[in-house]
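Engineer: Below are the sequence and a predicted model; questions follow.
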Amino acid sequence: MAGIEGVVIKDPGSRYRRGERGWLKLRTRMTTEGVIGAVTGTVHSPTSLLLGRFDPAGQLKLIARSTPLSRPAAAELGPVLRPAGQEHPWYGRRFSTGWGTTKPLVFQPVHPELVAEIDADTAVDQGTYRHPVRYLRLRDDMTTADI
């Protein structure tokens, strides 16, 4: 469904009521891949992921932040993530905790060498997913050059 974020379902006889949930929004979702560039929490016990893609100039650009990781996902990722230092393209960068906030997000850069499959809705603003994505699995059959 290219260009459609989702559909709103409502009773045609209902009226809008401020503060009440009478309508239902179903978002269009898709799976895609991103490079794991950083984590919240610690590298060995991550709580969420910051994902990116390399642009044509080879710069890693942030595309998404994940929802909190499940315990099995964190246990899978902790042993394979490698902490990065000042050589990381996001070292010293500031990201906000969410849309419309200036509160800084505390994150730990990791070597951008692992590809994750994610579940995302189709709402994208200037290359960045508007809503958090869900981590599905590592794509050890892909390299960062594949995406």
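Structural biologist: Now that the structure is in, tell me what you want to look at. Bear in mind the structure is a predicted one, so any value in this text is a computation, not a measurement. Residues are numbered from 1 along each chain as shown.
Engineer: Only C-alpha atoms from now on, for both contacts and neighbour counts.
Structural biologist: OK.
Engineer: Measure how far the strand ranked longest in the chain is from the centre of its chain, please.
Structural biologist: The strand that spans the most residues within the chain, counting by DSSP state E, is strand 29-41. Mean-position distance between strand 29-41 and its chain equals 5 Å (CA atoms, centre = their mean, to the nearest Å).
Engineer: From the rest of the structure, what touches it?
Structural biologist: 46-53, 63, 106-122, 144, 147 (CA atoms under 8 Å, 6 or more residues apart in numbering).
Engineer: What subset of those residues is buried?
Structural biologist: Buried members of the contacts of strand 29-41, counted by 16 or more other CA atoms under 10 Å: 46-53, 63, 107-112, 114-122, 144.
Engineer: shouldn't V110 be in contact with P83?
Structural biologist: Yes - taking contacts as CA atoms under 8 Å, V110 lies within contact range of P83: 4.4 Å.
Engineer: putting a second one here so we can go through both:
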Amino acid sequence: MAAPNTLLLGRYDAERQLRMAARTKPLSATARRELGELLAPAGPDHPWTGVQFSSAWGARAPLVHAPVEPVFVAEFAGDTSVDDAGRYRHPVDHVRLRGDLTPGSMPPLADRQRPSLYRST
């Protein structure tokens, strides 16, 4: 596979649907090369085949992406700005792939409920 510029990171929810969780900042040349050697293009049954993601928060322009087989767990660093669906609102930093973890070993992504700013009395 060609060396990716960024990664779209997904996580399975409780119903085993692969949901978008984050997008990385542009990858370093080293990370691009290493990931390009590891990632395999997904088949037509990948859940994101034909799905359009926006190129930026609030943007309407679609992000061009090539789904890959979801067999790796990526460690990343991000800020705390997460929307109600559990997606990071800002691009995250790719740290490394975690060879000691599998996607199935991760807890499911749960919808987040915004905490109430007011308490009822």
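Structural biologist: In hand now; what should we look at? All figures in this text were calculated on a predicted structure; none of them were measured in a lab.
Engineer: Overlay them and tell me the TM-score.
Structural biologist: The TM-score (TM-score structural alignment, normalised by the length of structure 2) is 0.84; 105 aligned residues with a CA RMSD of 0.8 Å.
Engineer: Tell me which of the buried ones among the contacts of strand 29-41 of structure 1 fall in strands.
Structural biologist: If you go by DSSP E, these have 46-53, 63, 108-109, 115-121 in strands.
Engineer: and the longest strand of structure 1 with strand 46-54, angle?
Structural biologist: On the basis of axes from the mean of the first three to the mean of the last three CA atoms, to 10 degrees, strand 29-41 of structure 1 is oriented at 120 degrees to strand 46-54.
Engineer: pretty sure E76 of structure 1 is in a helix, no?
Structural biologist: Yes - checked against DSSP: H, G, I helix; E, B strand; the rest coil, E76 of structure 1 lies within a helix.
Engineer: and it, how far is that from A116 of structure 1?
Structural biologist: E76 of structure 1 sits 12 Å away from A116 of structure 1, going by CA to CA, to the nearest Å.
Engineer: Overlap in contacts, V110 and P83 of structure 1.
Structural biologist: Residues touching both V110 of structure 1 and P83 by CA under 8 Å, 6+ apart: V43.
Engineer: angle of the longest strand of structure 1 against strand 115-121?
Structural biologist: Strand 29-41 of structure 1 runs at 120 degrees relative to strand 115-121, counting by the same axes, to 10 degrees.
Engineer: Translate L35 of structure 2 into the numbering of structure 1.
Structural biologist: The equivalent of L35 of structure 2 in structure 1 is L77 (alignment by TM-score structural alignment).
Engineer: Now do the same contact list for its match.
Structural biologist: L77 of structure 1 is in contact with 44-46, counting by CA under 8 Å, 6+ apart.
Engineer: would TSV of the residues you listed with distance to T101 of structure 1 be doable?
Structural biologist: Compiled in TSV, the contacts of L77 of structure 1 are given as follows (distance: CA to CA, whole Å):
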residue	distance to T101 of structure 1
H44	28
S45	26
P46	23
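Engineer: Considering these, which are maintained in structure 2?
Structural biologist: Of these, the ones still in contact in structure 2 (both residues aligned by TM-score structural alignment, their matches' CA atoms under 8 Å) are 45-46.
Engineer: For the counterpart of A145 of structure 1 in structure 2, grab the count of nearby residues.
Structural biologist: Under the alignment (TM-score structural alignment), A145 of structure 1 pairs with G104 of structure 2. When neighbours are defined as other CA atoms under 10 Å, G104 of structure 2 has 13 of them.
Engineer: can you tell me how far G104 of structure 2 sits from L97 of structure 2?
Structural biologist: According to CA to CA, G104 of structure 2 and L97 of structure 2 sit 15 Å apart.
Engineer: And for A56 of structure 2?
Structural biologist: Taking CA to CA, one finds A56 of structure 2 at 24 Å from L97 of structure 2.
Engineer: What of D79 of structure 2?
Structural biologist: Separation of D79 of structure 2 from L97 of structure 2 (CA to CA) stands at 19 Å.
Engineer: ok, now W57 of structure 2?
Structural biologist: Distance, W57 of structure 2 to L97 of structure 2, using CA to CA: 25 Å.
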